[in-house]
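Predicted model follows, preceded by the sequence.
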Amino acid sequence: MTRAPAAPRTSRRRHDREIITLAVPAFGALVAEPLFVMVDSAIVGHLGTPQLAGLGVAAALLMTAVSVFVFLAYATTAAVARRVGAGDLSAAIRQGMDGIWLALLLGVAVVAVTMPTAPWLVDIFGTSDTAAPYAITYLRISSLGIPAMLIVMAATGVLRGLQNTRTPLYVAIGGFTANAALNAGLVYGLGLGIAGSAWGTVIAQCGMAAAYLVVVVRGARRHGASLRPDAVGIRASAQAGVPLLVRTLSLRAVLMIATAVAARMGDTDIAAHQIILALWSLMAFALDAIAIAGQAIIGRYLGADDAEGARDACRRMVQWGIVSGIVLGALIVVARPLFIPLFTADPAVQDTLLPALLVVALSQPVAGVVFVLDGVLMGAGDGPYLAGAMLATLVVFAPVALLVPTLGGGLTALWWAMALMMTVRMATLWLRTRSGRWIVTGATR
């Protein structure tokens, strides 16, 4: 009788090892990504305020353009992981190549749109006359790196699907280091100013894309996978990505609405909101690492026709999400006297920030479940449901958030609305996982 729980304990240990092996390197790679912008900001900031302002506008536009296509990583991870689970590595890499070719095509299209419209895009942000020329220069040059950035996304999805998150970590570290060195050398060494910062980032991004392609091409040759573009496969990758694109746009709409509402409340509220949003995003990186592990693991189990293994992994990852959320929430509460002064010395901003920050801390366990279940359903290829659920969440959130300035409650009320948004997401994702309809086994969904 005492030996009966051994199998469940063994299963939990196996899942824990898989989650840690995939999530820890994934977290490192995720954290490295925003450091690119931080390095650019630190170096350009010493050139002058107009240059830094121009960089801020251009960077916001670039990050928006790239983040819209995050489905290149998510959809590719799920599709490749299913093939891996089915034991067909050649087809897995072939599937990944379709995603990479799609990334290249989309990247070229974005460049073709961005280059001629750069002045208009900068103008709609209300950029000052002194900052606009720098923003246009940085945007036009940096847009040349967008195809490389999208290739990096798709190739990252390939490697995650192959259960390899270490290589993306190494490439991210190498890219960050190269970006820092190139920026310093081109901006100050050659005196190229903000253009040097843009060129340094483009070169670093192209180097990262090249490193990924070397790894993928070697794998393709080893397993006899074709590298040539396949119109049918590229079209299938695009179709699989459309629901995730809708999901991503809906989520970005939530964040834009929240920021717009905070801006209407006044300078103090928007300043405090931006600080909280930065911390919220940092917490999201930690939780997203578990979600990435979930995409790879669930896809592999379903590809191997192991529905029970997928259920067990899902349950264990939910436990990880809850515990991680509790830990992150506790860290926010305990460390708040240390990090709040790092962001602002304004007593009014600090007073506005504190109660809203406690709401964020309380909602972290909910966020943990949301990120994990989001990753599980992505790994299962359940994109259409995720799109519908996020649209429904947006419909609930938007009127509540927009009423905050009228009903009162300030920034704290706005972040309670954000907590409501996460709760609605958790409910929709939980209902789906409980239904079991996401469990579709086989090499393809």
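Yep, that arrived.

Could you use CA atoms for every contact and neighbour count after this?
Noted.

I'd say residue 136 and residue 117 touch.
No - Residue 136 is not in contact with residue 117 according to CA atoms under 8 Å; the separation is 9.5 Å.

Between these two, which has more neighbouring residues?
Taking other CA atoms under 10 Å, residue 136 and residue 117 do not tie; residue 136 has more neighbours (24 against 14).

Quick check: which element contains that one?
When secondary structure is defined by DSSP states H and E, residue 136 falls within helix 132-143.

and the next element down the chain from that helix?
According to DSSP H and E, the helix or strand after helix 132-143 is helix 146-161.

Give me the angle between that following helix and helix 132-143.
Put simply, helix 146-161 runs at 50 degrees to helix 132-143, going by axes from the mean of the first three to the mean of the last three CA atoms, to 10 degrees.

ok, and here's another one to check against it:
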Amino acid sequence: MEADRKLALATKAQLFRRIVLFVIPGYLLVVVGCLATAVDKAFVGHVSSLQLASIGPASSVYEMWTQTIRAINGAQLALLGSPPAEMSRASIRAVGFVYMTSAGLFGGIAAFVMAPSAVRWFGASSEMFPFAMAYLQVRAFFMVMGRVRDSCNVVCLAEKDSVTPFVASVIAFVANVLGDLLLCPKYGAFGAAVATDVATSVAAGFTLQSLRNSGLWPKKFPCPGRRESRHFAKYAFNLFLSAVALLMILISETRLASKMGTTSGAAHQILDAIWRIAGLSLSLPMEWAGQTFLSKDLTGAEWRHIASVISAASMCFSILSA
């Protein structure tokens, strides 16, 4: 009896270690992305508080598309963790990539076209308008590259590999800082947008090549049918609603702060960057851990065991973030 108890404790400790080793690179992956955004805002803020404030409405429009599109990411990760009988993991990877790139192209075109009216609705004043437009249209033009990166990251995470996306994010962070150094002093918000999108493209290329080397990159990209769409929609719909609820809060804050003037809008961007680094960055890796480790082939006891370990890890990281 004592031996069984010790074995159970050792197993739980080993599982906790596996989950923590998965979550830490994932957590750092998100933190590095948030830091890159904070660095952009720091460089732009040193050029002009007006341009810093203008990033708020532009980012809100951009995130309105990207955050909702990421519901497809969540669905793909969930399906890779618990693939349905009629879909192989290879087909899930291929179909997920098709969905993500298609959504990225559509979202980019929509954000580009709706930019003039959208940035005004999200609180950009007449003084902010040209800078917000420049930032948003550059980001919209390259939106698809971010979705390529996200889809590649999901494939890595499904293989319980959070290190490759983290390394890609570090490379992108360095490229982003160098781009900001070169472009922001002269071009302000426009330069920050260019630097961010170039860095995103570098990260996407690195992760894509890693998938090719490991044999995980799809050889064919079939047009998704009704069956595939049904499976993706099953998971994506709830994630979409969750993303919309969060976006409504974030967007309303940005809109109100921007309407209060340049000073309030700029201050809000600084506080938003701090909150994303300290708080929001934790939620994604814990979500990934749940989708990766809690597969449908587990027994009830195994599922509860893993869920309790993930909850314990989440509590530890929540205290750290606080």
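That came through, no problem. Note that the structure is predicted; figures quoted are calculated from it, not measured.

quick one on the thing from earlier: and the contacts of the helix holding residue 136 of the first structure?
With CA atoms under 8 Å, 6 or more residues apart in numbering as the test, helix 132-143 of the first structure has contacts from 50-51, 53-59, 61-62, 110-111, 114-115, 118-119, 122-123, 194-195, 197-199, 201-202.

Tell me roughly how far the longest helix along the first structure lies from the second structure on average.
Longest helix in the first structure, counting residues (DSSP state H): helix 6-45. With mean CA distance after the TM-score superposition for the first structure, helix 6-45 of the first structure departs from the second structure by a mean of 1.3 Å once superposed.

Please point out which parts of whichever helix or strand comes after that helix sit buried.
Using DSSP H and E, the helix or strand that follows helix 6-45 of the first structure in sequence is helix 49-67. Residues of helix 49-67 of the first structure classed as buried: 50-59, 61-62, 65-67 (neighbour count, 16 or more other CA atoms under 10 Å).

Same check on stretch 74-87 of the first structure?
74-86.

And it, how far out from the chain middle?
Centroid displacement of stretch 74-87 of the first structure relative to its chain, using CA atoms, centre = their mean, to the nearest Å, is 19 Å.

which position in the second structure aligns with residue 102 of the first structure?
Matched to the second structure by TM-score structural alignment, residue 102 of the first structure sits across from residue 99.

measure that match to residue 56 of the second structure for me?
According to CA to CA, to the nearest Å, residue 99 of the second structure stands 28 Å off from residue 56 of the second structure.

One more: residue 167 of the second structure?
For residue 167 of the second structure, the distance to residue 56 of the second structure (CA to CA) stands at 28 Å.

Equivalent analysis for residue 193 of the second structure, please.
Look at residue 193 of the second structure and residue 56 of the second structure: by CA to CA, they are 13 Å apart.

name the element residue 430 of the first structure belongs to?
helix 410-435.

Who are the packing partners of that helix?
Packing contacts for helix 410-435 of the first structure, counted by 3 or more CA pairs under 8 Å, 6 or more residues apart in numbering; DSSP states H and E, involve helix 231-265, helix 267-303, helix 347-379, helix 383-402, helix 404-407.

so which of those helices gets nearest residue 130 of the first structure?
Shortest distance between residue 130 of the first structure and those, using CA to CA, is found for helix 267-303: 22.4 Å.

Go through that closest one and flag the buried ones.
Quick answer for helix 267-303 of the first structure (16+ other CA under 10 Å): 268-277, 280, 283-303.

Equivalent analysis for stretch 170-187 of the second structure, please.
Buried, per 16+ other CA under 10 Å, within stretch 170-187 of the second structure: 170-173, 175-177, 179-181, 183-185, 187.
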